[in-house]
Every structure is written in structure tokens, then in C-alpha cells.
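[1] Have a look at this prediction, sequence included:
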Amino acid sequence: MDNQNTLTNRQGHPITDNQNVRTVGDRGPTTLENYDFLEKISHFDRERVPDRVVHARGAGAHGYFEAYGKVGEEPIAKYTRAKLFQEAGKQTPVFVRFSTVVGGGHSPETLRDPRGFAVKFYTEDGNWDLVGNNLKIFFIRDPMKFPDMVHSFKPDPVNNLPDPERMMDFLSGTPEATHMVTFLFSPWGIPANYRQMQGSGVNTYKWVNQDGQAMLIKYHWEPLKQGIKNLLQREANQIQSGNYNHATQDLYEAIAQGDYPEWELCVQMMTDDEHPELDFDPLDPTKLWDPKQFPFLPVGKMVLNKNADNYFAEVEQVAFGTGVLVDGLDFSDDKLLQGRTFSYSDTQRHRVGTNYLQLPINAPKNHVATNQRDGQMEYKVDAGPNQNPHVNYEPSTLGGLQEAAQSGKEHAPHYDASLVRQKLARTNDFAQAGATYRAFDDVERGELVANLVDALSICKPHIQSKMVEYFTQADPDYGKRVKEGLENAKRTGQEHTSTAAADQAKKQLEHMGHTSDRY
């Protein structure tokens, strides 16, 4: 290979497309033979031991989910046969882990960062994990880009120092991130604590009813009695100067004092088709579904009423996966969701161990009987009560386990498309970012622009220009204000060669705040 700068995989094969996984059509399911993606994400999953690669800093608690038995005013059985939702008042035990994303296990909880919001439901049909974030969208839509995204957000691999220019360099080549950047650098960049933040599944899922009919679904957690609160920049600075565990402490003390936080689980529903009337693809995780067109419909509430007995055994070792679904819940063809589904479980086996599901915090509370045996730290055999101990395979006529009966008609989507590597046809990367900018109040817009200017002021001119171009496409006033801010920063000596400006920009990158509840 003549060009030594050509990107390759670890086998030395040149990579011709590092942006898209291979799918059936531009919006169809991914395929298992995505070798370059599987190799890339498998290596990424193993880059850090023993901390999580992302979401290392976290807090958690036990509680319960109480179903309403309906979705909006309709019986929920019309849309899903998942048992935990069917009966009004039915309670399902849960464990929730909140987290920051980029920082290490002891990083301050005031850093500007999305927040993880992961819920494990211990249902009668086994575990269901709803793994999401506080913000309702994400930076990217294709999982091929996930390792590169996280690498750019993490400290420099040479000096281990945070460097906003690396992050902005990646974002300047990722136009679909403009909407998420608008939220992250606005007053929504730092929730005041874990109790007073929203949660979202981010990805598009499906509900399946008894007849095998499916609906596209978005999940949202909305705080009930505690409300929503974010921090102003100066408030975040003040808190961090005296306490970098403030969110963990707030959650623990509230529950210990009997002030149990509550969230209502709402869903947005859409028919399972391409929706050509929309100017974006509903499977795109960088997009919001307009709540006026697809309203938030409450389906139940969650209460957290018990702290963990041991942080390491529960909060640290709890293991989630986007593929952990129960009957009546299903995947969509959201590419990012399908990539995450491989990555999460692969990471847990690497980080916690082959038998991580035997740990009490991860073990289902219903009957478990499997032919999967052995591996590191195996200490029990999950077998049926009448299973022949010599039989660890299926099918068998010698007393082995048998397949379960189907509880309803299986959902069977149909595909007729070529296997390709390409992005979604309807990207529309800037319209929603502009709408969000215009929906902000004056304080929020001012904070957004100031924080972007501080972060971009240390970046090279071509990175600044590209980001200003994106903001301008989102909204002319948005781009104009960031451009003027950068020009003013240059005139006042805050150029990218200034060490003082670099330090300040790093701080601004990690902090933010304000209070609002509109999104």
C-alpha cells in the first residue's frame, strides 16, 4: 500500500467506508457479517479495564415500576403483549443506574456531559433493560462512528489531557451532531442532579401485540414531583469547588430520608413504515419526534425507594444491554441500536466476566434454565428441576430442556433491498438544531453561544469555520452570534495559541447549567 496514511483495520485491510455499517437497504437491518464494524467495536469494548469504557462514574438505587394498564386512554394490549404493562397497579422491581459518560470513575459530577439513565426491570418473563440518556437524541446515527466519537471526547492519548479541539475536530466532520451539540453546550449541558433530570431511550424500538403487529416506539422518563432543574455555569463551578460527588450524595440522601424520586414513563408511537411525509427518517437517533404530532402517552411510573446495600456489588457490577428485551418488546432497524446491542453484552462479558448474569444484581428473578455452562467464575448450573444433568444440549430425548411455546404471533417484517453501505436518505442534519435554538430563551441562547465560543476559540480556523457553517445552516442568527463571538475573542487576545484561553475553554467544555422543562 503506497499511502501510509490510508486507514486500515487491524489485519491491514484498507477501510473504504468508516462511516456506515452494511445494511439491507439504507434503513434496513444490519448483518452479522459486518466484519470491520464487529472487529472495531469488539476492540473498543476492551480498551479499558476494569472501568466501563463510558459511563464509569455512576450512582444507583432500587425501586419499582407501576403500570397504568393503558397507553393514553387505550388498552395497552392493543399495541404490546409485554406482561409488565397489562394490569393497572402491577408493580415490577427495578434497579436504576445514573451516570456521566466521558469522565472516569471519580470525575466531578458537574462536568458537561450527557447523563446515562439505565433501568433494569426484573419482570416475570425475565429482565428488560431500558438503556438511555438524559437527552432525547445522540451525536451519531451509525454505530461505525461510535469508537471514534468517544476517542475524540476522551483525553489526548499522548498527554492524557482534555482537549476540546479534538472533540470539535470530530464534530466538524459530523454534521448530524449539530442538534446534540446545541443541547450539550446550552443550559441543558448539566442536570442539577440525577433526581431532577429527564431520561430517554434515545433509540427507536418496537412494540408487538398478540397478532404480531408492530408499532415504532420512543421511551421517555419525565420527573414527577421533583421537577427538572439544570445548573448555571457559575453554580456548577461553585459546587465543584467543594463537592464533586454532589449528584451521588443528593440521590442517596433523598432516598435515605424517604424523599423518593418518581418518574413517569411515557411513549411516543408511530406506525412501522418509512413515513415519507416526514423530513427525516424516524429511525434516526439524532432526531426528535414532534410531540404535537406524536404525543407523549403515559404508561406507568417508577419510584426509587431503596439505596444499594453495597456500591461495588450493585452499582458497579450491574450490567445492562440494549438487546435485553422481553416478549412484546422488539428491536427496530435503528442502526445505532443494533450496533449497541452487540457492544453492550460483549462489554459486560469482558468487564464483569462470562457469568455476569449469575451475580444477584443482574440475575433475573424468574425461572432460569439454560444449556450455557462453564466459563470464568461459574458457581452454579442454571438447569431445569427435572433436567438430566448429563444433557446440556437441545433437542434431546433424554430429559433435556424444551423450547417454550410461542405466546403470540411472531412479528415478521419484510425486506426487499440490496445489501449496501450508505447513510439514511433523509438526513436533514440542521433543521431540528435550528428549531431547538429558536425555542431556547434569551439566557439559554446566550449561554449556548458563550460556551461554544470558549470551546472553539482554541481550535484551528478551519474547524471554527466548519462549525460556524453548521450553526448557520441551523439558524442564521445562531451562526452569526458564534462567528462574532469568535472574532471578538480573537481581537481580545483569546486566540487558539493562548494557554489561558485553552484552560478556560476546557473548563467551559465541562460545565453548564440552567433550569427549564420544555424538552
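    Right, received. Where do you want to start? Numbering: from 1, shown residues only.

[2] use CA for all of it now, contacts and neighbours both
    Will do.

[3] Would you check how far apart the spatially most central residue of the chain and Pro114 are?
    By Cα atoms, centre = their mean, the chain has its centre lying nearest to Gly132, at 3.9 Å. Distance, Gly132 to Pro114, by Cα to Cα, to the nearest Å: 10 Å.

[4] before we move on, what about Ile137?
    Ile137 is 10 Å from Pro114, where distance means Cα to Cα.

[5] repeat for Pro50
    22 Å.

[6] same check, this time on Pro395
    Between Pro395 and Pro114 the distance is 46 Å, computed by Cα to Cα.

[7] So which of these two has more stuff around it?
    Taking neighbours as other Cα atoms under 10 Å, Pro395 and Pro114 compare with Pro114 leading, 22 against 12.

[8] try this one next to it:
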Amino acid sequence: MGVKERVGKTSDTRVNEEKIEKDTINEKISSLTYHTESAAEEFLTTNQGTRINDNQNSLKAGERGPTLLEDFLLREKITHFDHERIPERVVHARGAAAHGYFQVYESMAKYTKAKFLTDPSEKTPVFVRFSTVAGSRGSSDLARDVRGFAVKFYTKEGNYDLVGNNMPVFFIQDAIKFPDFVHAVKPEPHNEIPQASSAHDTFWDFISLAPESMHMIMWLMSDRAIPRSFRMIEGFGVHTFRLINEDGESVFVKFHWKPLLGVHSVVWEEAQMISGKDPDFHRRDLWEAIEKGAFPEWELGVQIVPEEDEHKYEFDLLDPTKIIPEELVPVQRIGKMTLNRNPDNFFAETEQVAFHPGNVVPGIDFTNDPLLQGRLFSYIDTQLLRLGGPNFHEIPINRPIAPVHNNQRDGHMRQTINRGKASYQPDTIKGGYPIQAKAAEGGFTSYTERIEVNKIRGKSRSFFDHFSQAALFYNSQSDVEKKHLTDALSFELGKVERVEIRQRMVGLLTQVDETLATNVADALGLPVPRQPEYPMNHIIPADGDPKEYQPVKVKQSIKKSEALSMANTIKNTIKTRQIAILAADGVDEASISQMKSALEAEGAQTAIIAPKLGYIKSATGKEIKVDQSFLTASSVLFDAVYVPGGAKSSASLKENAKALQFIYEAYRHYKAIAMDDDSGLLKASYPGNKMLSDTLKETDLAAKGIIVNAHAKGATSNAKDFIKAIAQHRFWNR
């Protein structure tokens, strides 16, 4: 409306017309700004409105071929996903890290020309970051979650990043589904709840519609998802990679990290309690162990498959939801990694470190794993936003020790001052340097792979088996681990509000194990369906037309794998284990000193816990320094409990509710407990508990991890029994 038109109108008329015009503008803005999902919106589209025919599979050169750069659907989807959150990582936001070194035992030149794997005299610097996946930087360390295990090798040929997890498989088979998976597991967008938890509708809705996730779900619901320490987790490269030797010969390889302390977990109730007592439990544990000189160690293992055996197995080597059972291909331990130095600055190092699975060195190459292919694009794209631009490689923690020469200049936050006129190649102005390196001169050459296939958006039928290895994992667990897995599924699905989602999940569980499905269904108050419900959106396009497909269950040659159960882990050491010594005035000084010496000689760490801080007096009047009080200490933060002798001390603890709670929680969580005399403390910790009373009536309490009335046998014997019990980690037979 023009000025002249407005002048002739009354004030009320002008106000009314201006309001109508403003409401119309706001309505138009609202229609552009707000988008409400509706069942009537039939078609999935790109951000440009182009309808999408297949949102489940990336574009490949053949069903098992490499992902093509021209896949604009994949690039748009992942680019948007990578840039959704700033400045923390979209996933793996909460982490801890440390410096160290890696050293190969013997030359691997038969398989690879990567120099850090062929020279046993070389100590390669590393920087390792551990993390949870789903939670934000402020979440708890003890969430039920996957743990990231990323290693940056600063080799003389350039940086090599082995970016993996503490679980050997993943939820999805194709990178195009990664944004959907993460959107589902993250807090729900309407209320940002729940934090760092998968126990909610959107996650299980996605999983129930993605049967390929079932193997990973078995791992996630197992005790592997609540580790005792970062120092006690395995690491896996997840994908199948290639090793290439000097003659250009290739083998397939799976990478493993095996902790020398064994693989141990906490129980679920402990995890919940630790989150309240000390949400930094894992980060603190790693830091303090290194500060005390108890350096964490892992051996690097490889599973090597000759090129000619690629199609030998009942699973596809390129499927990231599958493992190679160690019974079929043993893990060769080829070197050791030691972490021996904490970061000097958390932000400068732990927060700014940038990992990328595409950072490889000559002798290591990729396969056509469709999840790996997408990660090769996604990681570097994420760093561009998170670290401010293309020069994040110049941040000190990311700089290689190998010299860098190229024509990539300028850009945001550039640190290097490049000289000269020419910044291109080839050239004559600067003599043609830097020049390309021949393969014999250490130049990286991609493995030559013949591909003559149709361009297709789809997946190979060898990727259709979603349940066989999920069943293998479940069947490989001990009875206790199976119960924990069942309880975890019951808890998680019990948090799901929509009954139809729970029902779909129970249906999928029937394909893993009927007993598992029945027990979970019973806990949820649901019937067990006769057959699972397979979702419509899992399609294999043929001639552009979506078609349903039925997952298959391939008969496995391996029925049970010992390596998959934590019950078979190392149980011959108590190094770095945290032992609580409960004491009060009147304690037997000799009992404390003898046990402390014995435990610390084996590498354990002890702390004296008393009713209050300061000092307590022994029976002889000597002052003993207290490390923590019952106000701040909790049994869930320790691996075992020792109560030294002293009638007055025992009587005092027996009247202290927090001391009794401390002892009973240790018992409830199946930990080793030692007492120098039977003062009734254990029974007093939970009066009326029949299970506890029945246990105490048994003659061989040591078989259940309880060492009582052992002082008569002598302090040395007492300590040996206790040390043996601690090494067992838990006594599930209580």
C-alpha cells in the first residue's frame, strides 16, 4: 500500500489493514520456518524437493563395489548431518585421551609395506582418545553406550588413524543411514530428553525397523556397554581393511586391540550409582592410572584373510555388522601400545584432535565396505565445521611428524607462511617441486581392483543375514551374561512408551533366540509373536521400483565363540584395582600395613576409608592417615573391600550405617570382601537378608569371594586368598 492511499484512510482502518498485512507476512514466514510432519506427506525428498527413490542404500559401482562420489543424496544427507551441531562433536562428544607409543613385535613386511608395522626397533608415537558416543560433553561416563577407541599413529610416513570402537560391529550396513541412526539415538528433538541414553521410543523405533542392527544390539545390551575402565576395553577397527606389501600383493585385515588387564565391566546397578557418585569415573580412572605410573597397555591383533578367501565364509567380509569368528581366523598379536603421558591441556589436545579413517599410509588401504566409504567423506567434512576450516591439520595435536609439502594454502586460521610465486603443480617456476613420489619412494598408491559392474543403488544379497551372528553372540555368553543382556533389553524396552515398538522388537528377538524373546516379552507383559514384522522401508530397488525383501538366516559353522564372552577374559592380575580399607579408631595397625603392602606389591591401589577425614588412632595409639570418608566414598567406586582387625574399630563400623551400606553394596555387586575377624559386620550390613544369611552358613566362603576369620591363618595367607579373589573380578555364584 502506497503513502497516498494510506493518508485517505481513518486511523482505525489503517491499523486494521496493517494488522492483516502483518498477519499475512507472519503466516508466510511461519510456513517457511516451521515444518510439521504429516502422514499425508507421502514422498521423501532432498533439500531441493527432489523425490527420493531409495533412502537406504548409497550409489555404488555394483552391489559390492565402491560408493560413487556422484551420489548427491548421500553427500547432501551426510553434509547436513555433519554440520548440525557446533562446536562439540556430533557423536563421541565426551572423551578422554592420552599419549603413548606403539611398537611392533616382528616385521609384518610379508603383508604390508607400512614402515611402522615392519620395523620392530621403531617406537611410533600415538595419541588415543576414548569416548562415549550418544551423550553430550556433560553426560556421564557410565551410560550404557558404545565406547569410541581412536588411535592416531604419528608415523614417519604420515599420520595413520585407526578409528574404531570397543565393539567389532555397527548398527547399520550403509553410511547413508548413519544420520537417521544418530538422530534416533540422540535425545528426542521436541524436548531434548533423554540424555546419553538409548532407552526411549525413537531409538527402538529405528532399531525395530532395521533388522540389520540386531547383532550390534546384542553387544550394546551386553556388559560390554558398561566397562569397568577405558583401560579394560577391547578395541576394534570395525571394518575390513587391506594390507598391501612391497610387491603389491593384498590381504584383507581386521584390527583388534586386546587389553593386557583383561576385559571387565561393572554391573548395571553400579553404573547407575557411579553416574551419581562420580560421572567422571572413567576419565578420572585413566588420568590417575597414568599419573601413578600404572601405564595402560594393549596388544594390536590382526585377523588376516588372503585375497582368494574373500568369498569363503557364510558372511560377507565387507558387511560392517559381521565379525570374523576367531575360531575361523585366529587373532595374531603383532605389537603393543602403551599409554604413558596425560595431555597437558584438555581443549588443545583431547578436544581438538581430529581423527579420520581416510588418514592412511602406504601399505594400508580401504575396501568397498559401504559404511566405511561414507565415513571417508563424513569425518573430514565434520572437522571443517568443528575446527573452523580446512587448516585443522595445523593444530599441534593433529600435526604429523612427517614433513608436509603441498600447494594447499590460505584458508581460515592458516598457520604456515608459504613463500614463493607458484602454488600449483605441475610448474616450472619453482622447479616442479614438490614432486610426486613413486611407489618405490614411499608414494601412496591405491590398490588396483578390477570393477566391471552396473551403477546401482542397492545392496548385495550377501548382506541380507541379520540374525545369525546375533545368535552366535548370545549363545557365546555365560549364563550370567545372558541374564544381564535379558535384563538390559527389558529395562530399555520398558522405557519405550509405544507398545507396537516393543512388540516389533520382541518379534526380531525371536530370530536371535526363543528363550531370550520369551523372557523379554514376559518382562514387558507382551505375547511372543509367531513371526517377526519386517518393515516396508527395507527395499532393494529393481528397475527403480521398490520391493520388499525378507532377511535370511544363514547356517553358521561356528555355534559358540569363546572370545565373545567376558567370562573368558584375563583373571590373573589385580594391577590398578582399587581396594577400599574400612577402618575406625582402635584398628589393628599390623593388619592394615601387612595387607596394604601385599596388595600394592601386586599393583593394586588402596585407600583407607573412615567415618571422617583426618586421622584415626590404632589400637596402640598410632595415628593413621585417612584417604576418604564415608561421606564421599562409595563401594561402587572400588573393586574390593577389606576390613582389618581391631575389636573397637569393628564395633564402631557396625554402628555406622554408611559403613554397613558400603559393605553390603560390595556384596550385592559380587565383589571380593575380606575381614580379619568375624565381628558380624557382613550380616549386620543387611539384617534379615536370606540370601546373605544362607551364604554365611556355608563352610567354603572363599569360593564365593568372602574371606572371613582368616587372620588365624596368618596375614600372608589372608592376603594371598584375597588377592586371588580380587583377580576373579566378580563372584556370580552368590
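    Perfect, thanks for sending it. Bear in mind that the values here come from a model prediction, so they are computed numbers and not experimental data.

[9] ok, Phe294 of the first structure to Gly434 of the first structure distance?
    Per Cα to Cα, Phe294 of the first structure is found 20 Å from Gly434 of the first structure.

[10] Comparing the two, which residue is more hemmed in?
    Per other Cα under 10 Å, whichever of Phe294 of the first structure and Gly434 has more neighbours is Gly434, with 22 against 13.

[11] How are the helices of the stretch 551-700 of the second structure distributed by residue range?
    Taking DSSP state H, counting those that start in this stretch as the criterion, the stretch 551-700 of the second structure carries its helices at 589-601, 647-654, 657-668, 681-684, 690-697.

[12] which residues in the first structure does the longest one match up with?
    In this case it means helix 589-601 of the second structure. Across the first structure, nothing matches helix 589-601 of the second structure (TM-score structural alignment).

[13] Tell me, how many residues neighbour the alignment partner in the second structure of Ile239 of the first structure?
    Aligned by TM-score structural alignment, Ile239 of the first structure pairs with Ile274 of the second structure. Applying other Cα under 10 Å, we find 22 other residues in the vicinity of Ile274 of the second structure.

[14] ok, now Gly158 of the second structure?
    18.

[15] Give me the aligned partner of it over in the first structure.
    Matched by TM-score structural alignment, Gly158 of the second structure corresponds to Gly126 in the first structure.

[16] dump the residue contacts of its match.
    Counting by Cα atoms under 8 Å, 6 or more residues apart in numbering, Gly126 of the first structure touches 326, 364-367.

[17] how about 10 Å then?
    324-327, 363-368 (Cα atoms under 10 Å, 6 or more residues apart in numbering).

[18] of those, buried ones?
    Among the contacts of Gly126 of the first structure, those classed as buried by neighbour count (16 or more other Cα atoms under 10 Å) are 324-327, 363-365.

[19] and the two most separated of those residues?
    Farthest-apart pair in those is Asp327 and Ala363; separation 17.7 Å (Cα to Cα).

[20] can you confirm the residue nearest to the centre of the first structure is in a helix?
    No: the assignment for Gly132 of the first structure, made by DSSP: H, G, I helix; E, B strand; the rest coil, is strand rather than a helix.

[21] was I right about it contacting Ala118?
    Yes: using Cα atoms under 10 Å, Gly132 of the first structure is in contact with Ala118, at 5.6 Å.

[22] anything in contact with each of the two?
    Here Gly132 of the first structure and Ala118 have 98, 199-201, 322 as joint contacts, going by Cα under 10 Å, 6+ apart.

[23] from the residues you listed, which is closest to Gln210 of the first structure?
    Checking these against Gln210 of the first structure by Cα to Cα gives Thr322 as the nearest, at 22.6 Å.

[24] wait, what's in contact with that closest one?
    The contact partners of Thr322 of the first structure, taken as Cα under 10 Å, 6+ apart, are 118, 128-132, 201, 203, 205, 331, 337-345.

[25] Return the subset of these lying in strands.
    Counted as lying in strands by DSSP state E, out of the contacts of Thr322 of the first structure, are 118, 128-132, 205, 331.

[26] Would you show me how to pick out the buried ones of the residues you listed in ChimeraX?
    Only the buried entries of these go into this ChimeraX selection, using 16+ other Cα under 10 Å:
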select :118,128,129,130,131,132,205,331
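
[27] Correct me if wrong, but Ser131 of the second structure is in a strand.
    Yes: judged by three-state DSSP, Ser131 of the second structure forms part of a strand.

[28] Spatially nearest residue to it (excluding sequence neighbours)?
    Excluding its sequence neighbours, the residue lying closest to Ser131 of the second structure (Cα to Cα, 6 or more residues apart in numbering) is Gly95, at 4.0 Å.

[29] The one you found corresponds to which position in the first structure?
    Superposed on the first structure with TM-score structural alignment, Gly95 of the second structure falls opposite Gly58.

[30] Give me the neighbour count for its match.
    Using other Cα under 10 Å, Gly58 of the first structure has 25 neighbouring residues.

[31] Same question for Tyr519 of the first structure.
    Neighbours of Tyr519 of the first structure (other Cα under 10 Å): 13.

[32] Helices of the first structure, start to end?
    35-45, 146-153, 164-172, 178-184, 233-242, 246-256, 335-351, 431-439, 442-456, 461-474, 476-491, 499-510 (DSSP state H).

[33] Of all the ones you listed, which one comes closest to Asp284 of the first structure?
    Of all these, helix 335-351 sits nearest to Asp284 of the first structure, with 8.3 Å by Cα to Cα.
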